[in-house]
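Engineer: I'd like to go over a predicted model; first the sequence, then the structure.
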Amino acid sequence: MNTLILEDDLLMAELLETILAGIYPRLSADIVTSVEEAGNKWQPGRYQLVICDWNLPDGSGLELVRQIRKDDREVAVLMISGRNDRESVLAAAHHGISGFVSKPFSVEMVRDRLKTILPPEQDGDGDHSDLEAMLKAACEGHFQLPTTLAPADILELMERTDPLDANQLAERWRDETGLTTRLLDVANRNSFRRSGEPVSTLSEAIRLVGTRMSLDIALGLALDNTHALSDAGLRERAEAFQHQSEDVAHYAQAMFRQLRLPANEAFTAGLLSRAGELVVLSVLQQYLAGGGSLTDERIEQALKDWSQPCGNRLKVQWRLPLELRELIGAIYFLPRGGAKQDRIAMRAAALVAQGRVAEPECQRLLRFAGLDPDDFADTADTEPEAD
């Protein structure tokens, strides 16, 4: 579903995009920050939904609404505003909006209003009968990974009288791949606009985005049921991939600490190492929900054919820093000659996590990285301990 978001607060726009992706599985969102830019983007038939703020630096969102309604009386338009007086609401209604949400708003409020003005089954998001087309679309567009977060847990954190700081939240959420990718995505969009410095760890992302906005984004993900895995077979595979990535993350973090390298970045790289597989499994779930059927052979073939291209493409779409992407890549492949110490350690961590410590490749890489293979000799039948 194509959506235009007019909001000059980029973090607020990112939150809205998170909420939207949790309702409409094949979302494509254009975020603009001015009335002029929105007017240039708008074309009849291009969008199924428009969300616009009222007060913008260069004018009023009502100007965009007027332009839209001259061309299209049917497209859903949600107005968001700090104004909540009766006159403002009536004025917005007079211009033909579909719904109105006043700031500050809750994630649940926006979700409910969106479902009212544009039910998910009416979003016109395309054909769910062509699996290859769905996988290709996931690789090329916005995609939100499923998460195991529970809405009640996030709401409890929001209501605490002693709110958690960034480090505490990062520790609590450290194994949440979907939330990590989303917060890195949001943080890097804003980080590059502000300083040009990339963000590579969950704690850095939370500090930049802010704990309250991070909690709102986490709640938006927790309420996302469009990407959840309800099929037992797909869920079992996802859990296995998640455990594999967590093992790599813990071993990589421990190795990097021994080598006095950035251990948190190593953990993030390990955690995201199976993102491609998780994306494919989520698309397969959507295919099943659309009436398709899958054999084990077709599932395995889809994972084989699409996990790497989806993972590589979406790591760019999620704006993961190049250094982080290269650490993830080293888990699977090291270029011949000249590999850096941190890349060698990441590959070694992956082999150790697979129980391949005794193999010559793993022994050689551990030594090249400056690590003692004997330190990992007893890990073949044990899982790494969380720090």
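Structural biologist: Yep, that arrived.
Engineer: going forward, measure contacts and count neighbours with C-alpha atoms only.
Structural biologist: OK.
Engineer: can you pull the contacts of the nearest residue to residue 107 once chain neighbours are set aside?
Structural biologist: Sequence neighbours aside, residue 220 is the residue nearest to residue 107 in space, at 6.3 Å (criterion: C-alpha to C-alpha, 6 or more residues apart in numbering). For residue 220, the contacting residues are 15, 18, 19, 22, 107, by C-alpha atoms under 8 Å, 6 or more residues apart in numbering.
Engineer: same deal with residue 281?
Structural biologist: Residue 281 is in contact with 229, 234, 238, 303, counting by C-alpha under 8 Å, 6+ apart.
Engineer: Out of those residues, list just those in strands.
Structural biologist: The strands, defined by DSSP state E, take in nothing from the contacts of residue 281.
Engineer: Compile those residues into a markdown table and extend it with columns for distance to residue 327 and neighbour count.
Structural biologist: Output for these, formatted as a markdown table (distance: C-alpha to C-alpha, whole Å; neighbours: other C-alpha atoms under 10 Å):
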| residue | distance to residue 327 | neighbour count |
| --- | --- | --- |
| 229 | 28 | 21 |
| 234 | 27 | 19 |
| 238 | 22 | 22 |
| 303 | 22 | 19 |
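Engineer: Return the closest of the residues you listed with respect to residue 215.
Structural biologist: Residue 215 lies nearest to residue 229 out of these, by C-alpha to C-alpha, at 22.5 Å.
Engineer: and residue 187, how far is that from residue 115?
Structural biologist: Relative to residue 115, residue 187 is positioned 27 Å away (C-alpha to C-alpha, to the nearest Å).
Engineer: Check it against this one:
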Amino acid sequence: MGEQGAGAGPRVVIAEGDPWSRELLANLVRNVRGDARLELCADGHAALAACRAKLPDLVLADRALPGLDGLSLLRELRRGRRKPPLPFILMSERSDAASVREALPLAPSAYLVKPLNLEALSKRLGELLLAPGQEPVQVSAGLPANATLDAYLQGQRERSVGAPLLEEVRVALGRRLNAAELDLSTLQDDFARDPQITARLIAAANSAALHAGRSCQTLSQALARLGVAHSLNLVLGLALQRSAALEDEMLAQRAGQFWLLSQRSAELAALLARLCQGDAERCYSAGLLHCLGDLALLRCLQDWQLAGGELDEAQVDNALRRHAAGFGSALRTRWRLPLELRELIAATWQLGGGVYSRDVLVLHLAAQLARLPAERGVEDLLDNKAVQMLRLDVAALQRVRELVEG
């Protein structure tokens, strides 16, 4: 359980067992009331304790909460017979008439069926958290006095929300939200080039609430486990986050370079894996995610600007050199990406000691090829350990390079 936000805005308790859905709900509340004080709870007992410690202005709770379920939480809070009743939004995967009738005597402010209709939820939040005619409340955090960029980035490393989203993905998302029918292959096509979405959906699919059997290490595996509606909701939540798009031209240009490098590395890794009988889809994922730290850092630099900090090209370059690797490592660890996937991502930078799997060698070589300047020939890589161990020649390397560039 944790409280976020120290403003004078409404206090909102969010009780949701899945951490990714919990974050999505928090983002939706912040978009309506940026000054809200959020109490995030992973189970019903923690939510009840938070409400008893200090009565909130609103509760959002999943019916299937661990420990004390959401309906029982609502029942406990209604025992106080508060007038007017405490605003309470109950969310549930159960849409049958009996389940709805069971909740109605407890007078929830809304009974919303999962997967959630985020537009309807946002509208309801506005009705409950804003006065009639009041616009959504936006809050911009200023920088502490005498703050330095280096200290700011060190403090943000463990709090980073990741990379910005590709513009093409945000456009596609707008189209898909109004589509009559969607399937997993459509979402795969829309999201496959975006590192942030790929990483977050893989992380969500491996969360304790959904984890079953083997870990998900690719976007297609994550989409299959999460399903169309839940995946779309999570991506929409990412799009609603602060600085999901880079508005600063200098930062957007740098991000474009890292996106291109990520996508190029992913495509090379997939081709090399097929050539060497490796796992092409898993290698694609690792190649796509290896610049996540650079992109996340650029997003934090925009937040620095929005808070009033100054920024020039030299500072951007220095920040990337000093902090990007740490940002990437912290994100992959905090999001609990599968260890095998993290090891492949690490191989893009260097080969450690010991025995190398075929996929590790493929990732290392793909990163070298992706960074090879256009004017240099692939024969410059013949002394690379990965090339030698995979037993590739100039013709094979050149063919792979041409397929990606072509």
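Structural biologist: Cool, got the structure. This is a predicted model, so every value here is computed, not measured.
Engineer: Please say which of residue 187 and residue 115 of structure 1 ends up with more neighbours.
Structural biologist: residue 187 (30 against 16; other C-alpha atoms under 10 Å).
Engineer: Skip the chain neighbours and tell me the closest residue to the more buried one.
Structural biologist: residue 205 (5.2 Å).
Engineer: Spit out the contact partners of that neighbour.
Structural biologist: 183, 184, 186, 187, 188, 199.
Engineer: With secondary structure and distance to residue 365 of structure 1 as added columns, please give these in a markdown table.
Structural biologist: Compiled in a markdown table, these are given as follows (DSSP: H, G, I helix; E, B strand; the rest coil; distance: C-alpha to C-alpha, whole Å):
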| residue | secondary structure | distance to residue 365 of structure 1 |
| --- | --- | --- |
| 183 | helix | 32 |
| 184 | helix | 30 |
| 186 | helix | 35 |
| 187 | helix | 33 |
| 188 | helix | 32 |
| 199 | coil | 28 |
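Engineer: tell me which of those is nearest to residue 48 of structure 1?
Structural biologist: In terms of C-alpha to C-alpha, no member of the contacts of residue 205 of structure 1 lies closer to residue 48 of structure 1 than residue 186, at 23.6 Å.
Engineer: Can you tell me, leaving aside adjacent residues, what's nearest to the closest one?
Structural biologist: Nearest non-adjacent residue to residue 186 of structure 1 (C-alpha to C-alpha, 6+ apart): residue 14, at 6.5 Å.
Engineer: now do residue 140 of structure 2
Structural biologist: Distance criterion C-alpha to C-alpha, 6+ apart; nearest residue to residue 140 of structure 2, sequence neighbours excluded, is residue 307 at 6.7 Å.
Engineer: how about the helices in the stretch 151-300 of structure 2?
Structural biologist: Counting by DSSP state H, counting those that start in this stretch, the stretch 151-300 of structure 2 has helices at residues 167-177, 184-191, 195-205, 219-226, 228-240, 249-275, 280-289, 292-306.
Engineer: Which one, of those helices, ends up nearest to residue 391 of structure 2?
Structural biologist: Of the helices of the stretch 151-300 of structure 2, nearest to residue 391 of structure 2 by C-alpha to C-alpha is helix 249-275, at 11.0 Å.
Engineer: By neighbours, which of the contacts of residue 205 of structure 1 wins?
Structural biologist: residue 187 (30 neighbours).
Engineer: ok, it touching residue 208?
Structural biologist: Yes - using C-alpha atoms under 8 Å, residue 187 of structure 1 is in contact with residue 208, at 6.3 Å.
Engineer: Quick one: map residue 186 of structure 1 onto structure 2.
Structural biologist: In structure 2, residue 186 of structure 1 lines up with residue 204, judged by TM-score structural alignment.
Engineer: contacting residues around the counterpart of residue 233 of structure 2 in structure 1?
Structural biologist: Aligned counterpart of residue 233 of structure 2 in structure 1: residue 216 (TM-score structural alignment). The contact partners of residue 216 of structure 1, by C-alpha under 8 Å, 6+ apart, come to 15, 107.
Engineer: Could you list the buried residues of stretch 368-378 of structure 1?
Structural biologist: Under the neighbour-count criterion of 16 or more other C-alpha atoms under 10 Å, stretch 368-378 of structure 1 has 368, 369, 371, 373, 376 buried.
Engineer: cool, stretch 44-63 of structure 1 as well?
Structural biologist: Applying a neighbour-count criterion of 16+ other C-alpha under 10 Å, one finds 47, 48, 49, 50, 51, 52, 53, 54, 55, 56, 61, 62 buried in stretch 44-63 of structure 1.
Engineer: cool, and stretch 13-31 of structure 2?
Structural biologist: Buried residues in stretch 13-31 of structure 2, counted by 16+ other C-alpha under 10 Å: 13-31.
Engineer: Excluding chain neighbours, what is closest to the residue nearest the centre of structure 2?
Structural biologist: Geometric centre of structure 2, nearest residue: residue 200, 3.6 Å, by C-alpha atoms, centre = their mean. Nearest non-adjacent residue to residue 200 of structure 2, counting by C-alpha to C-alpha, 6+ apart: residue 335, 7.6 Å away.
Engineer: counterpart of that neighbour in structure 1?
Structural biologist: By TM-score structural alignment, residue 335 of structure 2 lines up with residue 318 in structure 1.
Engineer: before we move on, what about residue 321 of structure 2?
Structural biologist: Aligned counterpart of residue 321 of structure 2 in structure 1: residue 304 (TM-score structural alignment).
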